[in-house]
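Peer 1: Provide a 3D model corresponding to the input given below.
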Amino acid sequence: MTANATQVSVTPAAIGPVLPAEDRFYAAPAGVDVLAPGEIIRSRQVDLKTNWASHHRSDAWQLLYRSTDLHGEPSVAATTIVLPRKRTDGPLRLLSFQSAIDAVTTCCFPSYALQTGAQSAHTIVPMEFLVVRRALAKGWAVSIPDHEGMLGAWGAPREPGYRTLDGIRAAMAFDETDFSAETPIGLWGYSGGGMATAWAAEMAPSYAPELDIVGAVLGSPVGDMKSALLRLNGGLHAGLPVMAIAGLRRVYPELDKVIVEHATDHGRENLAEIENLPTLQAIRRFAHHDIGKYLDMPLADVLELPEMVEMMRDLELGHTAPTVPLLVVQAVHDEIISVADVDRQVERYRAGGTRVTYVRDQLSEHYSLLPLSGPLAVGWLTDRFEGRPQQGRDLTAIAGQRNPRDQIARLRRRLSVA
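Peer 2: Model prediction:
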């Protein structure tokens, strides 16, 4: 485990939270390349919004640490550590929750959006963390990484995994915690956060083999980025693929070159605008936009360019099988993520030897499945923390069930092994 010699505390500004792009706390120090992945650069205590300030939470800290980008180069990232007031008996357990940042602008980063006084009304982060309070109620500590890194490269492969795993390393090395090398670790995320969690599970065996990750919950984890981008283009959620392109061009020079050469002035203006919009505002502003109209050649032809074919292949999850057990939860009638894409992702994992319990829910849709599956996710992770065996099988919700919450509770009982 990395030593804490580089830990430097920074007192929060009295004027309230500052956007990460403008906050010196996030500045990379000289010589970051000599630090070990996960090594802490600086830390500070923060106040979280009232929807987090419950009796389940006592202290919250932010850590800036050394991590790795898509190209294997050293970089920095931040995570927010929340410590429960009431802890479980025995060693403290750690949950890393990857949020659905789903944007390029730093106002959507969890380290900013969760703070008291942050202007985060159009972000997803504060809403979904109401669900994660279940973990604090169980006495678990929670790490909430800014898994997009400082570039806000939403949609990029692998590096969300690196930043998540390095955030766990930093949390375990932090002076205010009492973790050990044997601390059991769970992963959980939904939608864009589910995709980041999938990358963390895939990268863990090679990038952070020392971490004792006992299981990962992948909620609606995208499955196939190319399929999602094409299916959403021109529809109600067309802002999501536009934001993904704006983020991916920051880490794929080949994509940036294609945009420079083939995007119209109108297309470039829209990409520049969406870089500064929070998630919900971007979805509303760019509803029904067609990316094909941003280009001077057909979209199908652009996607057939060799560099674009290679990039799209690079974005696909499931080619590295996680070695930890997985719970995958997906709504059959999801209006954003195709259940067929997630089916294939699960098939790829199982073909690689991963133990997967797959719940295909027929009663919910994308926005309701996270809160409805919260008890199931926490119950499944509790079983993994306590060393109970996993039942790796498919479970499909019964259509017509009157109370979805009863269904989720029933599925949880079926998944648990006493």
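Peer 1: going forward, measure contacts and count neighbours with C-alpha atoms only.
Peer 2: OK.
Peer 1: tell me who's in contact with the spatially most central residue of the chain.
Peer 2: Geometric centre of the chain, nearest residue: residue 193, 2.7 Å, by CA atoms, centre = their mean. Residue 193 sits next to 97-101, 219, 221 when contact means CA atoms under 8 Å, 6 or more residues apart in numbering.
Peer 1: just the buried ones from these?
Peer 2: 97-101, 219, 221 (16 or more other CA atoms under 10 Å).
Peer 1: helix or strand: which one has residue 134?
Peer 2: Residue 134 belongs to helix 125-137 when assigned by DSSP states H and E.
Peer 1: still on that earlier bit, and the residue nearest to the centre of the chain, helix, strand or coil?
Peer 2: helix (DSSP: H, G, I helix; E, B strand; the rest coil).
Peer 1: distance of it relative to residue 22?
Peer 2: 24 Å (CA to CA, to the nearest Å).
Peer 1: could you also give me the structure for this next sequence, so I can compare it with the first?
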Amino acid sequence: MRPSRAAAIVAAAVLACPAAVLATAPAVAVESKGVEMPAFYDPPTSIPSTPGTVIRTEPMPTALNLPVVFPGTSTRLMYSTTDSNGLPAPATGALIRSTKSWGGPGPRPVVAFAFGTIGQGDQCAPSYGLEHPLLIGIGSDGGTFNANYEVVQMSGLLAKGYDVALSDYIGLGSTDRLHTYMNRADQAHALLDVVRAVRNLPDSPIVAGTKVGLWGYSQGGGAVAAAAELQPTYAPDVNLVGAYAGAPPANLHEVIKGVEKNAIAAVLGYTLNGLIQSYPELRPVVDARMNDKGFAALRDISTQCIPDSAATYGFSSSTEWTKDGKSLTEIIAELPHVRDIVDEQQIGTRKPTAPVLVTTKLSDGTVPHKQARQLAVDWCGKGARVTYVPLGLPALPGDTDRGTLHHIAGVPEGLPTASIWMQKRFEGASSVNSCPIIRALP
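Peer 2: Next up is the predicted model:
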């Protein structure tokens, strides 16, 4: 971050809290709760500067992913990537090699899979969830519960004969830092670099001509969308043939509004914690505006998985966490330099060169439909090839999706379309381009 902006943010924080002494936010915990993470997740002190460098691997059992049939064998990975400040960072993930045959043209394809929101504690890492699909942890620091809900989608991809490369993102699993939730560049880089890491394995399934697809919903949809538009400049060596972005959180301002008083309102805490991790100049702003309840919530949320957070902070409002009772949206609007940081997470400002599929449920108020549609419109305006598929019917008056049911329903509703669309990309068929008619679509 430019020093001038950092100084301006600090100055804004001081002006926002003219008291003689500013309270100091407790340091955000970088830890797991109820679980002691395996030593595999502790990164070395020196991280390779070349993105996609394999740091370490180990075999990983996935047999407990029942009752879903999981046709694959797994290897856990730690690899290098690049954070939003341009610095080398560790990330973890997994390669799941399908045991089903691939009957399509060319080498077996690889799908880079981006998880939906799973939490911020290290124990929530998707790769750890492959080994522990139902996690119940009890320790002196409290308990945790998590479920590997993405195993159904991954199983479907493996059943088609695709290998799956899974990224934990930056800081989720890797114990050196907090998960940088909703950081556009971090999530994109980690997803693209897991493909490079798989390619760099001694027995890599990626050979000349291997086609790569990106797949994700919700947080994963945002990661895919960000990766698709950064791939031409950040990872042109990745042979990307298609990207499925379901319910992508492309406009963080609108998503913050959507999750206020929502069943997953704790993701506001994930977002704040993650932005502070990436932009430490935000800490004085948080120190100036957060009350004791807010500090405690941020600390607690930083160690939780999404079931923990929903049970503890579901339907909360960010107004409960601030000294003056203002919402996070109101505070962002007051501070232009903070707004700039949120603006940096906007997806849709660059053109993807590979075909993209965007699905969004019309009644989704959690990751609001309108901002997901706008992403497709923005990409069309830049000349991208976009297949845009709105799902279902609009919400009834007064239905704001506070229980996230509409958002969750977008997964099974969009799955058949996404599955066929990705298969066609691997077969080499041309995708449907919705751009000529997108203005007429809801």
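Peer 1: drop the TM-score for these two in here.
Peer 2: With the length set by TM-score structural alignment, normalised by the length of structure 1, the two chains reach a TM-score of 0.84; 380 aligned residues with a CA RMSD of 2.6 Å.
Peer 1: what lines up with the residue nearest to the centre of structure 1 in structure 2?
Peer 2: Matched by TM-score structural alignment, residue 193 of structure 1 corresponds to residue 220 in structure 2.
Peer 1: do residue 294 of structure 1 as well
Peer 2: Looks like residue 294 of structure 1 aligns to residue 321 there (TM-score structural alignment).
Peer 1: all strands for structure 2, in order.
Peer 2: Along structure 2, counting by DSSP state E, strands occupy 54-60, 72-82, 88-98, 110-114, 134-139, 142-147, 163-170, 212-217, 240-246, 356-361, 386-391.
Peer 1: TSV for those strands, including distance to residue 126 of structure 2?
Peer 2: Output for those, formatted as TSV (distance: least, CA to CA, whole Å):
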stretch	distance to residue 126 of structure 2
strand 54-60	13
strand 72-82	11
strand 88-98	7
strand 110-114	9
strand 134-139	11
strand 142-147	10
strand 163-170	6
strand 212-217	13
strand 240-246	18
strand 356-361	23
strand 386-391	27
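Peer 1: residue 310 of structure 2: which of those is closest?
Peer 2: For residue 310 of structure 2, the closest of these is strand 142-147, at 10.9 Å, according to CA to CA.
Peer 1: list the buried residues in that closest one.
Peer 2: Buried-residue list, strand 142-147 of structure 2, by 16+ other CA under 10 Å: 144-147.
Peer 1: pull the residues that contact it.
Peer 2: Under CA under 8 Å, 6+ apart, the answer for strand 142-147 of structure 2 is 33-35, 118, 124, 129, 133-138, 304-308.
Peer 1: mind doing that once more with 7 Å?
Peer 2: The contact list for strand 142-147 of structure 2, computed with CA atoms under 7 Å, 6 or more residues apart in numbering, reads 33-34, 124, 133-138, 304-305, 307-308.
Peer 1: buried ones among those?
Peer 2: 33-34, 124, 133-135, 137, 304-305, 307-308.
Peer 1: include distance to residue 421 of structure 2 when you put those into CSV, please.
Peer 2: Conversion of these to CSV gives the following (distance: CA to CA, whole Å):
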residue, distance to residue 421 of structure 2
33, 39
34, 40
124, 30
133, 28
134, 31
135, 33
137, 39
304, 35
305, 31
307, 31
308, 35
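Peer 1: residue 152 of structure 2 pairs with which position in structure 1?
Peer 2: Under TM-score structural alignment, residue 152 of structure 2 pairs with residue 130 in structure 1.
Peer 1: ok, that match - contacts?
Peer 2: By CA under 7 Å, 6+ apart, the neighbours of residue 130 of structure 1 are 51-52.
Peer 1: for the counterpart of residue 243 of structure 1 in structure 2, what are its contacts?
Peer 2: Counting by TM-score structural alignment, residue 243 of structure 1 lines up with residue 270 in structure 2. By CA under 7 Å, 6+ apart, the contact set of residue 270 of structure 2 is 120, 181, 301-302.
Peer 1: now that we have those residues, which one has the most neighbours?
Peer 2: Neighbour counts for the contacts of residue 270 of structure 2 (other CA atoms under 10 Å) peak at residue 120, which has 32 neighbours.
Peer 1: what does that one correspond to in structure 1?
Peer 2: For residue 120 of structure 2, the residue aligned by TM-score structural alignment is residue 104.
Peer 1: now swap in residue 182 of structure 2 and tell me
Peer 2: Per TM-score structural alignment, residue 182 of structure 2 is aligned with residue 155.
Peer 1: ok, how many other residues are close to its match?
Peer 2: 24.
Peer 1: so what's it up against?
Peer 2: 244, 247-248.
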